[in-house]
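> attaching a predicted model along with its sequence, questions to come.
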Amino acid sequence: MDNTFDYIVVGAGSAGCAVAGRLADSGSETIALLETGGHDHNAKITTPVGIALVIPRQGEFNYAYETEPQPSMAERASYVPRGRGLGGSSSINGMLYLRGTPSDYDRWAKLGCDGWSWQDVLPYFKRSENNERVAGRDDDPLHGGSGPLHVTDPRAPCSYARHFIEAAASAGHPYNHDFNGPKQEGVGYFQVTQRNGERWNSARAYLHQGKVEDSTHNGGRQNLNVLTNTRALRIVFEGKRAVGVLVERNGQEVVLHARREVIVSAGSLVSPQLLLASGVGPARHLKEMGIEVVQDSPEVGKNLQEHPDLILHKRKFSTDLFGVTVRGMLSYAWQLLKYRRERGGLFTRTFTEAGAFLKTDPSLAEPDVQLHFVMSSGDNHGRTFHYGSGYSVHVCVLRPHSRGEVRLKSADMRDAPLIEFNLLKDDRDMQTMLKGAKIVNSILEQPALTRFGGKPLFHGHLKFDGSDDRAVEQMIREHADNVYHPVGTCRMGSDVNSVVDPQLRVRGVEGLRVADASVMPTQVGGNTNAPTIMIGEKAADLIRAAAGANGSAAATPEAALAG
């Protein structure tokens, strides 16, 4: 194998696949895409309901990190599933296609991220999207109909999802047909990243390009080299310039060289870890780890943000809900046959097909909590077994004030990083969560759901009328957790302390960028997969613009979009 490439992209997740695929499509330069895990051609990945087998445990598709114990969460550690293999976390997520609100991106621009306002990023959302509602069209003001990322309505939604929507309507919440439409507030069905009843992760979108059999994982593009089972150990510098990546491949350490740039797209937990292990980060921490300082960058690993999430469960037997029962298992056998025959039925479900974006205070400009209705009463990320079936409703705080960080456990990338979320450490987040829990309870108490019965798992003894707030808060601290949306650890900005500038270039060094959710300065109001793919799309154009300044490719991102 030739060990020299024009561009090296580290991490084949949501952003990395988009960066590498777009760079390969738009030029003749050679691109190496490095992925620690293996391929994604597996039924656990392609079958939507397969996440029930992947999320609860560490394995070939899930790093399954644990955070440090959190004083703000009754000294509990958070369990953090993260995707391993092509597609990254888009291979094990809930497949929800959500962008947040325009104000999220306008806030980025106000924080110094020039070129990242809503009007700046909307074209990249549309370019990535192939929404079945506007299939083949690109004239819709908000949606794309010809991009590589397929987006559909739920194929065979759970009947209880409809009952949840009816209950929310009874509680006074308006119906919303499109959470990515003109207005986010309301209750309704989510759209999902699927095609023909199968998961459509970023690898299928940008690498395989729809090819079922793709042993090279490059969709037939000879300039794209997808290197699975290749772990990045360190970015190699000559002085202040990144010139390659030291990797572990086939049991050997090898240096891969980059003629132009190294792009780190390893996610909000691993991207800062790789920068730190390579000598870019807080000098004091690097010296403690015995790492030579290339660039003192105090905020690498800081600014970690996650949506704190609480689940209120109802245990109820129904073969239309997910759980472990004798009748249920017999039903699943029939559902599996249905899925194999026609890609329909329960096995197409994302677990989370309906939800809501709501305001805990009517004076707010935007919703501040998100609800996910789940066709399971799964407890502790599915790791604690309860016989039976049921449903549950998540509520998460959309724009948390609490901040955490990522640090090194050792200088070896084979060791997991130290992760501190500090969920609900800021009391403002707790107060929002408390209000959100009361909203969820009011929906669960509506006749549209109570007529079916069901037994609460953790909250049945509590009062949500304001007379028992301290006990409700304690329940929240004992049972809330993260919802798999970490961002912010390589913050983008125009100030000298930001880790990357608005072109995603790492400050203080050359030839190095970061392009993934870690660059988000603040959380977005929703699930983070679609925004992360957008970042990858825009990053490819920023890289092309830099190349254009030297006489090749499009000279500006705007020209690339127009092309």
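Happy to help now that I have it.

> hey, let's count contacts and neighbours off CA atoms from now on
Will do.

> now the strands for the stretch 451-563 of the chain?
Using DSSP state E, counting those that start in this stretch, the strands found in the stretch 451-563 of the chain span residues 455-456, 481-482, 512-514.

> of all those, which one is nearest His257?
Of all the strands of the stretch 451-563 of the chain, it is strand 512-514 that lies closest to His257, at 12.7 Å by CA to CA.

> how far out from the middle of the chain is the closest one?
Mean-position distance between strand 512-514 and its chain equals 19 Å (CA atoms, centre = their mean, to the nearest Å).

> thinking again about what came up before, could the strands of the stretch 451-563 of the chain go into CSV alongside mean neighbour count and distance to Arg133?
Output for the strands of the stretch 451-563 of the chain, formatted as CSV (neighbours: other CA atoms under 10 Å; distance: least, CA to CA, whole Å):
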stretch, mean neighbour count, distance to Arg133
strand 455-456, 16, 37
strand 481-482, 23, 32
strand 512-514, 27, 33
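
> looking at those, spot the one closest to Glu366.
Judged by CA to CA, the one of the strands of the stretch 451-563 of the chain that comes nearest to Glu366 is strand 481-482, at 21.5 Å.

> who are the packing partners of the longest helix out of those in the chain?
Longest helix in the chain by number of residues, with DSSP state H as the criterion: helix 529-548. Secondary-structure packing of helix 529-548 (3 or more CA pairs under 8 Å, 6 or more residues apart in numbering; DSSP states H and E): helix 14-26, helix 118-128, helix 557-562.

> for Arg84, find the nearest of the ones you listed.
With CA to CA as the criterion, Arg84 lies closest to helix 14-26 of the helices and strands packed on helix 529-548, at 11.4 Å.

> quick one: that closest one to helix 118-128, angle?
Angle, helix 14-26 to helix 118-128, by axes from the mean of the first three to the mean of the last three CA atoms, to 10 degrees: 70 degrees.

> buried stuff in helix 14-26?
Buried residues in helix 14-26, counted by 16 or more other CA atoms under 10 Å: 14-24.

> try this one next to it:
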Amino acid sequence: MSTYDYVIVGAGSAGCVLAARLSEDPEVRVALIEAGGPDTAQEIHVPAAFPQLFKSALDWDLDSEPEPGIGNRRAYLPRGRVFGGCSSINAMIYIRGNRADYDGWAAAGADGWSYDEVLPYFKRSEGNERGEDEFHGADGPLTVSDGRSEHPLASAFVQAAVQAGHKANDDFNGATQFGVGRYQLTQRGGLRCSAAVAYLHPALERPNLTVLSFALAHRVVIEGGRATGVEVERGGAVEVVRAEREVILSAGAYESPKLLMLSGIGPAATLSAFGIDVVRDLPVGEGLQDHYMTLLNFRTDVESLLTAATPENAALLQNEGRGHLTSNIGETGGFFRSRDDLTAPDLQFHAAPVLFHQEGLGAAAEHGFSFGPCVLAPAGRGAVTLRSPRPDAAPRITHNYLVAPEDQEVIVAGLRVALEIAAQPAVTDLATGPYLVPESDADADLLAWARRHGQTLYHPTSTCAIGSVVDPELRVYGVPGLRVVDASVFPTVPRGNTNAPTVMAAEKAADLITGAGR
């Protein structure tokens, strides 16, 4: 049995931040438990190669239950099982969300989480190559850079959107989120800058940080009502890693609630049904939110990323840190509103200089490009529940995509925006025909098409939310010594890609844990 001050479960985005920040104090012993291993695979670091990680050994490769709002299809849910977690397999888009997200959290009782209160943590984490200003930091560990691919098929989306009357925006994390443009990325020198690269790697040489890789957490050990450690299986042996101060779950919006429930913390009726003794009756796993996306795909004669893996592009990447292998695929996009009365966006677009279909698993056998909307502020909520009391069993996951009438209206409105953009010269001059587009612009056809061809945007949140499962300092209600720090604590899904908010939350949590943030 080994003993530490802090035991962190999950070396994903939040876990890497916490391991680095907490181990800055040489008097503190930190253990980081990760089910996967080191982020050494080449496909992790070559940005354009990230889809090759789907359904690999570095992917938890989860599936939802049959989703009632999308024709009872099961959604494929890739999640990183490797140092860096999802930041090692994602599209590297650096988006914080909208001021309204955080102010909404604070107004609903999440004290300390308003936009003005979290902005310093965004800035502290950020090393933006553009430099420091009112909204950005330049000295943080997480390198944020402009994309170095600038593929003409991705640029065509921005040009077409401007032709359709939308404004250009060169900083979605600045004064306004609305508009279209190129995304900034978590890249350093054209290579991926994951949370592992930014935070964990520099801390690995510290003698007070221990990383237990290929270690599956079974449950939180609770003695006398207090969290005192984590039961872990490693190399076929089961041991308890003890925590003298705190256990911190950073396993993500699917796995953190599963671990809590396996530990007796969750809905009492669910736990009792699996023969798990109830430690604390809390709505763990409820409130799941995610972004649902659907993409129009067009054929083209212009060379796409399909043929990017050339010796010339490899040399550009290696020698100059640029070229099409630096592409994050979703190079461009933008933020829109479905109704004129909205003060914050409810639609986000991503545009890719390659065909992207069948949940990112479809073969790109010809040149093409794609773009389309996601429901950015969904009304629908789902749940994560147990499938089995076995710790190696995947949880049951239901998002309820497009079940809410409001979400149906938003995705239809988003597809209308997409079709309007597709009709502009910047697109029509490049497209040689449709590859996968709606049959008509009738509401019923657009909704049916979205149900048939949509997918996750990989942004699950809110299953251990502030105010229901954890308090504003991310402490689990009624269980001393236990916190949750990852996207599961978000009261609602932010308006944008969720990696940057997860890093921010972990930066803030580090201060809360050490007392620096009080």
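Yes, it's here. What you are looking at is a predicted structure, and each value in this text was computed from that prediction instead of being measured.

> now the TM-score, please.
Once the chains are laid over each other, their TM-score by TM-score structural alignment, normalised by the length of structure 2 reads 0.98; 518 aligned residues with a CA RMSD of 1.3 Å.

> against structure 1, where does stretch 174-191 of structure 2 fall?
Aligning stretch 174-191 of structure 2 against structure 1 (TM-score structural alignment) gives residues 181-198.

> where along the stretch 201-350 of structure 2 do the helices fall?
Assigned by DSSP state H, counting those that start in this stretch, the helices in the stretch 201-350 of structure 2 fall at 201-203, 252-262, 268-273, 311-320.

> what's the mean gap between the longest one and the aligned bit of structure 1?
With mean CA distance after the TM-score superposition for structure 1, helix 252-262 of structure 2 departs from structure 1 by a mean of 0.2 Å once superposed.

> again, but for the last one
Compared with structure 1 after fitting, helix 311-320 of structure 2 has a mean deviation of 2.6 Å; criterion: mean CA distance after the TM-score superposition for structure 1.

> next one: that helix to chain centre, how far?
Put simply, helix 311-320 of structure 2 sits 29 Å off its chain's centre (CA atoms, centre = their mean).

> ok, and what's touching it?
Contact with helix 311-320 of structure 2 is made by 189-190, 322-326, as judged by CA atoms under 8 Å, 6 or more residues apart in numbering.

> wait, which of those residues is closest to Gly433 of structure 2?
His324 (23.7 Å).

> circling back: now the strands of the stretch 451-563 of structure 1 as a markdown table including distance to Gly436 of structure 1?
Formatted as a markdown table, the strands of the stretch 451-563 of structure 1 follow (distance: least, CA to CA, whole Å):
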| stretch | distance to Gly436 of structure 1 |
| --- | --- |
| strand 455-456 | 17 |
| strand 481-482 | 15 |
| strand 512-514 | 34 |
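
> circling back to that earlier point, for Leu423 of structure 1, find the nearest of the helices and strands packed on helix 529-548 of structure 1.
Of those, nearest to Leu423 of structure 1 by CA to CA is helix 14-26, at 24.4 Å.

> for the closest one, packing partners?
strand 4-10, strand 31-34, helix 202-206, strand 224-227, helix 529-548.

> deepest of the ones you listed, which one?
helix 202-206 (a mean of 28; mean count of other CA atoms under 10 Å).

> what's the average distance for that one when superposed on structure 2?
Once the two models are superposed, helix 202-206 of structure 1 sits on average 0.7 Å from its counterpart in structure 2 (mean CA distance after the TM-score superposition for structure 1).

> specify the residue positioned farthest from the middle of structure 2.
Each residue of structure 2 has a distance to the centre, and by CA atoms, centre = their mean the biggest one is for Gly224: 35.2 Å.

> now for the counterpart of that one in structure 1: which residues touch it?
Taking TM-score structural alignment, the alignment pairs Gly224 of structure 2 with Gly239 from structure 1. Counting by CA under 8 Å, 6+ apart, Gly239 of structure 1 touches Val294.

> longest strand anywhere in structure 1?
Ranked by residue count and defined by DSSP state E, the top strand of structure 1 is strand 252-264.

> what about the helices in the stretch 51-200 of structure 2?
For the stretch 51-200 of structure 2, the helices defined by DSSP H, counting those that start in this stretch cover 99-107, 115-125, 152-163, 195.

> kindly reformat those as CSV containing distance to Ser338 of structure 2.
Output for the helices of the stretch 51-200 of structure 2, formatted as CSV (distance: least, CA to CA, whole Å):
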stretch, distance to Ser338 of structure 2
helix 99-107, 16
helix 115-125, 24
helix 152-163, 15
helix 195, 34
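
> okay, those, which one's buried deepest?
Highest mean neighbour count among the helices of the stretch 51-200 of structure 2 (mean count of other CA under 10 Å): helix 195, a mean of 29.

> re earlier: so which of the helices of the stretch 51-200 of structure 2 gets nearest Val437 of structure 2?
In terms of CA to CA, the element of those nearest to Val437 of structure 2 is helix 152-163, at 15.6 Å.

> matching residues in structure 1 for the closest one?
Under TM-score structural alignment, the counterpart of helix 152-163 of structure 2 in structure 1 spans residues 159-170.

> average distance between that stretch and structure 2?
Mean deviation for stretch 159-170 of structure 1: 1.0 Å (mean CA distance after the TM-score superposition for structure 1).
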